[in-house]
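> what follows is a predicted structure for the sequence shown.
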Amino acid sequence: MSKFDSIRPYYDSEVNEALCASLNHPMLKAMMNFTFPDVADEVWKEQLKKTHSIRDFQINFVYQSVQKVLEKSSDGLTTSGFEKLERNTPYLFISNHRDIILDTSLLNVSLFDHGLVMTASAIGDNLVKKDFVLKLSKLNRNFLVQRNLSPRELLQSSKLMSEYMYHLLNKENRSVWIAQREGRTKDGNDATHQGVLKMVAMASDENNVMDFFKKLKIVPVSISYEYDPTDALKMPQLLAQAKDEVYIKEKNEDFITLLSGIIGQKKRIHIHVGDIIQHELDMIKSDFDNSNKQIQALANVIDDSILQNYKLWPTNYIAYDILHQTEQFVTYYTKEEKQLFQRRFEMRIDTDNPTVRDGFLAMYANPVVNKMKYHNAK
């Protein structure tokens, strides 16, 4: 048994068996009927029976599913920065995280479109408790982040994941995607948690951890949705935090959020890949002799890239102006866009509750606030 078996996706040799065992699952039928509405079930079933690799499954099925999601629930995906990346080269993509499934799916569609190495992507094991969803994630090259562990188990799990990510990048020539923090950003404030970088560094074989990070070719990724399809679903947790209460998830909450993110309206979406972090690592190494300070400095570099390259939409400016009772950004949106946004949030949340109302608006407004720290938002 490989030491990575508890967290790894399927090997290609396991793909066909997993697909054949799932052929009659109602969720697979729903996915295929959504993706190929004019194709008889027997046709896609026969095609799946002939599929023997993750790449074939991703290109012939998942890629098509994502295109259908974009067609049905968005006004299109735009990208920038991908021309900086080299073919056949693996990168460690560290990304802000808004949607459970789409963030990585859209990045992989963009990487494939640009002829680049697609990623193995981290996903919390709390999100794949249903057997079919676990199978689907392993067919889509997800590896598991184990949640709700004791401190001792967490240390062992983090070390295993770090070693696996390094194995993918260094031995399998496979890019890796990981979120800059545990869980999705609920309040629009994208920030890299040092714990994530410390976990990545556990596999380091270098005297200085910055030399190890240089080998990984870190690329920050900024993804922004004009409308967050799960915005209202994030409100109960923000409300609990405001009251200093421990938030307990409802049964199936993660699964409902996962589906809402896929089918909910997003309007426009943009993904920007930042510059590969290289020379900054040399500067950090010379400026700081303490590894904790070095990791904090690297987190700041990643944040600077993600926040500066985050695409602001009219919804962000509208929310900022409503929240701060100003017209500072009135030239960045139309009256119709403002009316549409107001109607949306009045329909989705309890606007009589100031905590919920302001929390919802801040979720959209905070990227503007963050960008203003660098230069005038635009």
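Sure, I can see it.
> rest of the way, CA atoms for contacts and neighbours
Noted.
> ok, V145 - contacts?
I7, A122, I123, G124, D125, M161 (C-alpha atoms under 8 Å, 6 or more residues apart in numbering).
> dump the residues you listed into JSON lines; add neighbour count, distance to L19 and secondary structure as well.
Output for these, formatted as JSON lines (neighbours: other C-alpha atoms under 10 Å; distance: C-alpha to C-alpha, whole Å; DSSP: H, G, I helix; E, B strand; the rest coil):
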{"residue": "I7", "neighbour count": "20", "distance to L19": "19", "secondary structure": "coil"}
{"residue": "A122", "neighbour count": "22", "distance to L19": "21", "secondary structure": "strand"}
{"residue": "I123", "neighbour count": "24", "distance to L19": "20", "secondary structure": "strand"}
{"residue": "G124", "neighbour count": "16", "distance to L19": "22", "secondary structure": "strand"}
{"residue": "D125", "neighbour count": "15", "distance to L19": "20", "secondary structure": "helix"}
{"residue": "M161", "neighbour count": "23", "distance to L19": "26", "secondary structure": "helix"}
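> put this next to the first one:
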Amino acid sequence: MMDEFEAIRPYADAEVPAVMSRLFTDRDFLDILLRFRFPRLANTFGWLLKPIIAHRLRREFATIDSVDALQHKIEAYVDRTIERATDGVTYSGVQHLQPGRAYLFLANHRDIVMDPAFVNYAVYHAGIRTPRIAIGDNLLQRPFVSDLMRLNKSFIVRRSITTRREKLAAYQVLSAYINHSIREDGESVWIAQAEGRAKDGDDRTDSAILKMVHMSRKDQPFAEVLAALQPTPVAISYEYDPCDLAKARELYTRATTGSYTKAPGEDDASIALGITGYKGRVHVHFGAPMSQVADDPKELAAALDREILCGYRLFPVHYLAYRMWDAQDPAISVPSAAELFEPAELQRAEAQWGARLAACPPEQQPYLIQQYANPVRNQYRLNAGLPL
């Protein structure tokens, strides 16, 4: 059965040792580790340090022979990375999840690598199996990145194909794989609510994603197929987005020129900044899994949006940005940050927000403000019973 998924599926336990030995001889991979671990020595002593790093990796991972064992082994590194770049990660709603059940996690999408990493962090620490992760092939240009992601339970979404026929065939396989993973393998799946990150902070579920999930079981009602997958809304809230200035620049460029072309290596830079950049506090909220869903993809998308947007944690910076926004909504009443937060917390936020604004060219600032203000508008509209 798994043969039809060969090109996109994560690696199986039996493949782990061979893939790891391939990684430990990959020059690009060792180069990145070297620059990360010894930035000052990389250029001068790279030739000497690379074989030492490869030897240490082989020794340290010699006994790893399954995906679970690998995730368990790297959890300490992941925790350290998370703790270094945040002021703490909190999570809520994990009580809705039962060990041994598989879910379709549909999450808002702000960061390429860290969104699923924070979901993994939350479920791992709650004693729930980590999900398989959907990742676009546009991010897997180098073989070692593909190997790393597929070792870590990622499966590939083929975005780089262009013809309609190829796209349909790829989505059919993707749909079948998601259904197979949850129904047959009992493995949860994480997928972003829409293709691409929400660069303007306006998190919305694209109903086309939900239609794609149904695609391989067209002979059964939409509601029945989706309900069997236990769609679970996930809201990931970053106090500060390390890529916010880059997103503001892109939005400004699109607005003024009509298009935006990524520079070579821009995705790699976004990934690196997203992982290591300062995020402040991070909160992950799991809504209750939906055992009954609407028979209309747009209605299900709206239901997911309500859960995700209301589960989003608003920090002082969001209220500070909303106060500056020229698109404030007259239909809602939003309190000031001073009414909601302690003076010391607010003071820290004002200093950090001021520094971010100062680093952003004046013409791009409206797009920076919008990223932080949109979640406030969306949540307050929903809480007031108004449509989005």
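All right, it came through fine. These numbers were taken from a predicted model, which means no experiment stands behind them.
> overlay them and tell me the TM-score.
TM-score of the superposed chains, computed with TM-score structural alignment, normalised by the length of the first structure, equals 0.89; 356 aligned residues with a C-alpha RMSD of 2.1 Å.
> coming back round to it: closest to H272 of the first structure out of the contacts of V145 of the first structure?
Comparing the contacts of V145 of the first structure against H272 of the first structure with C-alpha to C-alpha picks out A122 as the nearest, at 19.4 Å.
> just to revisit the earlier point, and the two most separated of the contacts of V145 of the first structure?
Farthest pair in the contacts of V145 of the first structure, by C-alpha to C-alpha: D125 and M161, 12.8 Å.
> re earlier: which of the contacts of V145 of the first structure are also in contact in the second structure?
Mapped onto the second structure and checked by both residues aligned by TM-score structural alignment, their matches' C-alpha atoms under 8 Å, these keep the contacts I7, A122, I123, G124, D125, M161.
> what lines up against the fifth one once you look at the second structure?
This means D125 of the first structure. Aligned by TM-score structural alignment, D125 of the first structure pairs with D137 of the second structure.
> count the neighbours of the closest residue in space to that match that isn't next to it in sequence for me.
Among residues not flanking D137 of the second structure along the chain, R158 sits closest, at 5.4 Å (C-alpha to C-alpha, 6 or more residues apart in numbering). R158 of the second structure has 18 neighbouring residues, counting by other C-alpha atoms under 10 Å.
> could you do the one 10 residues further on as well?
Here the count is done by other C-alpha under 10 Å, and L168 of the second structure has 13 residues near it.
> aligned to it, what sits in the first structure?
So, by TM-score structural alignment, L168 of the second structure is matched to L155.
> just the element for that match, please.
Element membership for L155 of the first structure, per DSSP states H and E: helix 151-170.
> and that helix, what other elements does it pack with?
strand 175-179, helix 194-201 (3 or more C-alpha pairs under 8 Å, 6 or more residues apart in numbering; DSSP states H and E).
> okay if I get these as JSON lines plus distance to I262 of the first structure?
As requested, these are exported to JSON lines (distance: least, C-alpha to C-alpha, whole Å):
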{"stretch": "strand 175-179", "distance to I262 of the first structure": "18"}
{"stretch": "helix 194-201", "distance to I262 of the first structure": "26"}
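> can you check which of the ones you listed gets nearest to Q328 of the first structure?
strand 175-179 (32.2 Å).
> for P99 of the second structure, which residues are in contact?
Neighbour list for P99 of the second structure: G127, I128, R129 [criterion: C-alpha under 8 Å, 6+ apart].
> so how far is L111 of the first structure from the aligned partner of it in the first structure?
For P99 of the second structure, the aligned position in the first structure is R87, judged by TM-score structural alignment. Here the criterion is C-alpha to C-alpha, to the nearest Å. By it, R87 of the first structure lies 10 Å from L111 of the first structure.
> and the match of D125 of the first structure, how far from D267 of the second structure?
12 Å.
> likewise for A102 of the second structure?
31 Å.
> those two: who's more crowded?
A102 (25 against 15).
> so who does the closest residue to that one other than its chain neighbours touch?
Distances taken as C-alpha to C-alpha, 6+ apart place S188 nearest to A102 of the second structure, at 4.3 Å, with adjacent residues excluded. By C-alpha under 8 Å, 6+ apart, the residues touching S188 of the second structure are R101, A102, Y103, L104, F105, R129, T130, P131, R132, S181, I182.
> aligned partner of S188 of the second structure in the first structure?
Checking TM-score structural alignment: S188 of the second structure goes with S175.
> what's near enough to touch the spatially most central residue of the second structure?
The residue lying closest to the centre of the second structure (C-alpha atoms, centre = their mean) is D115, at 2.6 Å. Counting by C-alpha under 8 Å, 6+ apart, D115 of the second structure makes contact with H109, I236.
> separation between the residue in the first structure sticking out farthest from the centre and C20 of the first structure?
Residue farthest from the centre of the first structure, counting by C-alpha atoms, centre = their mean, is E42 at 33.4 Å. Per C-alpha to C-alpha, E42 of the first structure is found 13 Å from C20 of the first structure.
> next, T232 of the second structure: secondary structure please.
strand (DSSP: H, G, I helix; E, B strand; the rest coil).
> which residues touch it?
Y103, L104, F105, L106, F286, G287, A288, P289, M290.
> against K84 of the first structure, how distant is the residue opposite it in the first structure once aligned?
Aligned by TM-score structural alignment, T232 of the second structure pairs with V219 of the first structure. In this view, V219 of the first structure and K84 of the first structure are 10 Å apart by C-alpha to C-alpha.
> and D211 of the first structure, by the same measure?
22 Å.
> those two - which one has more neighbours?
D211 (16 against 11).
> so what's the more buried one up against?
With C-alpha under 8 Å, 6+ apart, D211 of the first structure has these contacts: L281.
> make it 6 Å
Taking C-alpha atoms under 6 Å, 6 or more residues apart in numbering as the criterion, D211 of the first structure is in contact with no other residue.
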